[in-house]
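A.B. asks: Below are the sequence and a predicted model for it; my questions follow.
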Amino acid sequence: MVSSLVTLALTVTWDPTIRGILVVLVSFLVLCGSGYLVLSTNVGSRLGFLVAAAAFWGWMTIMGAAWWVYGIGLEGAPPAWVVVEVLTATQAGDTSNARLPEARDLSGWRKLPEGDVILGEAQTAADEALTGEESPVARFEATGDYVTVGAYAIGGRDLSNPLSRIPGPSPPQHALVQVQPAVEVITLQEGQTCPAGATCIEFGETPPKAEPVRGAPVISVIMVRDLGSARLPPAIVTISSAVIFAIVANTLHRRDKLVAEHREQASV
């Protein structure tokens, strides 16, 4: 906890952190303060504050609703593939020892072809898990040390069904990427000989296409789709602003009723 706070403190600099906060704060005070100053000189400080507050929170409600609908502005965590398990087997397709029940049998899974959108995103997540410096399941130093031999997916919404486009809960979606260690490619210098079991090329030659090592263990990276919370922050902003706007507007309404009653009593 302390180390995290120290790291955060060291990352705070004048530009852009402190400077950005001051710019936003001064802009807010100038915009809202000038509006309140004009209102307070015309209708009084208390009523001017209520009118300014109602205008501000009403504007925040409209802006938050636009963020919420279009998924822009203040965004939460984007959708991503989360690695839940890395399994090692002697044969491709053998995932019977997987902790995830759905991954123990790949017969119902859909094989992902080259160029598939799911394959691209899942491959990126698998690369990060297998080679990331902070990944607890890292098995390789670089992405060139292994070759993808298969990729599968199951679950999620059926995009071919028009009813699946209706907003609502989504069924779980899983992906599986299988890799094997790649055959080592060595660039021979003058006078060097090619080691046994390796692929060698002369200096200046184009490296051959990566091939998996025959008989090498198959590593399966099992992932689940995290839908994220991209629209959660704008939803919170919209709902919170709408509640505050309703409270301020109700206060203005009750004040108007009270003023009307006092005027009627004064005219009698």
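C.D. replies: Now that the structure is in, tell me what you want to look at. Computed from a predicted model, the values in this text were never measured in an experiment. Numbering: from 1, shown residues only.
A.B. asks: contacts and neighbour counts: CA atoms only from here.
C.D. replies: OK.
A.B. asks: need the strands for the stretch 101-250 of the chain, in chain order.
C.D. replies: Here the stretch 101-250 of the chain has its strands, by DSSP state E, counting those that start in this stretch, at 110-111, 146-155, 173-181, 185-188, 199-202, 218-226.
A.B. asks: okay if I get those strands as JSON lines plus distance to residue 76?
C.D. replies: Output for the strands of the stretch 101-250 of the chain, formatted as JSON lines (distance: least, Cα to Cα, whole Å):
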{"stretch": "strand 110-111", "distance to residue 76": "30"}
{"stretch": "strand 146-155", "distance to residue 76": "24"}
{"stretch": "strand 173-181", "distance to residue 76": "20"}
{"stretch": "strand 185-188", "distance to residue 76": "43"}
{"stretch": "strand 199-202", "distance to residue 76": "47"}
{"stretch": "strand 218-226", "distance to residue 76": "12"}
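A.B. asks: which stretch among these comes nearest residue 123?
C.D. replies: Residue 123 lies closest, by Cα to Cα, to one member of these: strand 173-181, at 6.9 Å.
A.B. asks: Looking at the strands of the stretch 101-250 of the chain, which is nearest to residue 19?
C.D. replies: Closest approach to residue 19 among these is made by strand 218-226 (34.8 Å; Cα to Cα).
A.B. asks: Go ahead and name everything in contact with the closest one.
C.D. replies: Contacts with strand 218-226, where a contact means Cα atoms under 8 Å, 6 or more residues apart in numbering, come from 79-92, 95, 103, 122, 126, 172-180.
A.B. asks: Of those, select the buried ones using a PyMOL command.
C.D. replies: Entered in PyMOL, the line below selects the buried ones among those, by 16 or more other Cα atoms under 10 Å:
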select buried, resi 81+82+83+85+86+87+88+92+95+103+122+126+173+174+175+176+177+178+179+180
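A.B. asks: quick one: residue 211 from residue 103, how far?
C.D. replies: Residue 211 sits 26 Å away from residue 103, going by Cα to Cα, to the nearest Å.
A.B. asks: scratch that, residue 207
C.D. replies: Distance from residue 207 to residue 103, counting by Cα to Cα: 35 Å.
A.B. asks: Spell out for me which residue occupies the centre of this protein.
C.D. replies: Central residue of the chain (Cα atoms, centre = their mean): residue 78, 2.2 Å from the mean position.
A.B. asks: so what's it up against?
C.D. replies: The contact partners of residue 78, by Cα under 8 Å, 6+ apart, come to 227-230.
A.B. asks: can you give me the helices in the stretch 51-200 of the chain?
C.D. replies: Using DSSP state H, counting those that start in this stretch, the helices of the stretch 51-200 of the chain run over 117-131.
A.B. asks: Burial check on the residue lying closest to residue 235 once chain neighbours are set aside, number of neighbours?
C.D. replies: Using Cα to Cα, 6 or more residues apart in numbering and skipping residues adjacent in sequence, the residue nearest residue 235 is residue 68, 5.7 Å away. Residue 68 has 22 neighbours, counted by other Cα atoms under 10 Å.
A.B. asks: also this one, for the comparison:
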Amino acid sequence: MSVIAGALPHVNHVLGIIANEGGVNSGPGGWMPELRGILIVIIAVATLMGSVYLVLATNIGARLGFLVSFAAFAGWMFLMGTMWWTYGIGLKGPEPTWDAVPGRTVLQDTAALSQAGALDSPAVVDDGATPADAATVVGQQFVAEGWKQLDKSAAAFGQTSSQAEVFLLESGAFGAGEFKVLNVFDYGGERYPRFADGKVDFIAFWHKPRYAVVEVAPVVPQRVEPARAPAVPVVDAAQPHQYVYMIRNMGAKRRPAGLITIGSLLVFLICCWLLHSRDRRVAYNRSQPALPAKA
């Protein structure tokens, strides 16, 4: 006790220094939220699980009480993980995103679409066709090969467009405000396996690869005047349209919850097996005849 009492002032001094230093939030006291959160978790765990273990330990013994309380904790974690896994809440993994197709992301002409694998066969464009006419032929080719042209009011249209803008800016193909998104084509992503013409799909946990092609066109440079609203972008009819080829990354949103659920279930079953084995040993020992007492 004297050692603990002597160490407490030093611990408080160190915590005070850390709390007053600049932390992840910068500035004095930047580490205070983190320290407060850590202390709250420690106190909550010690109060909840510690009190349960203390009651069990005083009734059935320290080792058996720990095994029972640990089994109960693992069972509770299994139930909580099941809810997280089912509804995609709680501890989450990476969200789904659109990733660039390596080496084939920004396609600057219609011939590159078939070379990159976006189209099975090249779009036939007449000689002397305008960029708008060539883009119309390409759009018809996409629809003919099973691609779905998304409506501009759809949520997926905005998501794919925003990610395509990021890839265009990163590649240097365009600068900010130098292009306009015209169309978005979507393909794949179906869930499987499905039975009875798709009516039975409760085990369809897998997805086919999903692709998206975003059509963009250069715009006519506009002069920005001070204190006036920016002009409406006008597509440059003399410049060819370009395409951004992307693949859907489904992410792993439910992976942490699934690992917690499966791991907690294994720990719970192991604890139950240990408790059952102990009960059998106790029952066997009690069934043996008592040894005669020595005089």
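C.D. replies: Received the coordinates, thanks. Values in this document were obtained by computation on a predicted structure and should not be read as measured data.
A.B. asks: What is the aligned counterpart of residue 31 of the second structure in the first structure?
C.D. replies: In the first structure, residue 31 of the second structure lines up with residue 14, judged by TM-score structural alignment.
A.B. asks: measure that match to residue 213 of the first structure for me?
C.D. replies: 52 Å.
A.B. asks: for residue 115 of the first structure, same thing?
C.D. replies: Taking Cα to Cα, one finds residue 115 of the first structure at 24 Å from residue 213 of the first structure.
A.B. asks: tally of neighbours for residue 139 of the first structure?
C.D. replies: Neighbours of residue 139 of the first structure (other Cα under 10 Å): 16.
A.B. asks: do residue 177 of the second structure as well
C.D. replies: Residue 177 of the second structure has 12 neighbours, counted by other Cα under 10 Å.
A.B. asks: Please apply the same query to residue 265 of the first structure.
C.D. replies: Here the count is done by other Cα under 10 Å, and residue 265 of the first structure has 9 residues near it.
A.B. asks: sec struct for it, please.
C.D. replies: The three-state assignment at residue 265 of the first structure reads helix, by DSSP: H, G, I helix; E, B strand; the rest coil.
A.B. asks: What's the match for it in the second structure?
C.D. replies: Using TM-score structural alignment as the criterion, residue 265 of the first structure maps onto residue 288 of the second structure.
A.B. asks: distance between the ends of stretch 190-202 of the second structure?
C.D. replies: 14 Å.
A.B. asks: neighbouring contacts of it?
C.D. replies: By Cα under 8 Å, 6+ apart, the surrounding residues in contact with stretch 190-202 of the second structure are 203-210.
A.B. asks: Narrow the residues you listed to just the buried residues.
C.D. replies: Applying 16+ other Cα under 10 Å to these, the neighbour count classes residue 210 as buried.
A.B. asks: Can you tell me which of the contacts of stretch 190-202 of the second structure is nearest residue 137 of the second structure?
C.D. replies: residue 210 (22.7 Å).
A.B. asks: picking up where we left off before, how close does the residue nearest to residue 235 of the first structure sit to residue 239 of the first structure?
C.D. replies: Separation of residue 68 of the first structure from residue 239 of the first structure (Cα to Cα): 10 Å.
A.B. asks: Quick one: residues contacting residue 84 of the first structure.
C.D. replies: Applying Cα under 8 Å, 6+ apart, the residues near residue 84 of the first structure are 221-224.
A.B. asks: Is it possible to get these out as TSV so that each row also shows distance to residue 247 of the first structure?
C.D. replies: Below are the contacts of residue 84 of the first structure laid out as TSV (distance: Cα to Cα, whole Å):
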residue	distance to residue 247 of the first structure
221	51
222	49
223	45
224	42
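A.B. asks: Identify the farthest-apart pair in these.
C.D. replies: Between any two of the contacts of residue 84 of the first structure (Cα to Cα), the greatest distance is 10.2 Å, for 221 and 224.
A.B. asks: So for the two, which residue has more residues nearby?
C.D. replies: residue 221 (25 against 20).
A.B. asks: which position in the second structure aligns with the more buried one?
C.D. replies: Per TM-score structural alignment, residue 221 of the first structure is aligned with residue 244.
A.B. asks: go on, residue 212 of the first structure?
C.D. replies: Here residue 212 of the first structure is matched to residue 235 in the second structure, going by TM-score structural alignment.
A.B. asks: Its match - how many residues pack around it?
C.D. replies: Applying other Cα under 10 Å, we find 20 residues neighbouring residue 235 of the second structure.
A.B. asks: Am I right that it is in contact with residue 218?
C.D. replies: Yes. The criterion here is Cα atoms under 8 Å, and residue 235 of the second structure meets it with residue 218 at 5.9 Å.
A.B. asks: what is in contact with these two at once?
C.D. replies: Here residue 235 of the second structure and residue 218 share the contacting residues 179-180, scored by Cα under 8 Å, 6+ apart.
A.B. asks: Counting neighbours, what do you get for the equivalent of residue 257 of the second structure over in the first structure?
C.D. replies: Here residue 257 of the second structure is matched to residue 234 in the first structure, going by TM-score structural alignment. Using other Cα under 10 Å, residue 234 of the first structure has 24 other residues around it.
A.B. asks: what about residue 234 of the first structure, distance to residue 241 of the first structure?
C.D. replies: Distance, residue 234 of the first structure to residue 241 of the first structure, using Cα to Cα: 10 Å.
A.B. asks: wait, residue 172 of the first structure sits on residue 155?
C.D. replies: Yes. Counting by Cα under 8 Å, residue 172 of the first structure does reach residue 155; the two are 5.7 Å apart.
A.B. asks: what number of residues lie near the residue mapped onto residue 245 of the first structure from the second structure?
C.D. replies: The alignment partner of residue 245 of the first structure in the second structure, by TM-score structural alignment, is residue 268. Applying other Cα under 10 Å, we find 22 other residues in the vicinity of residue 268 of the second structure.
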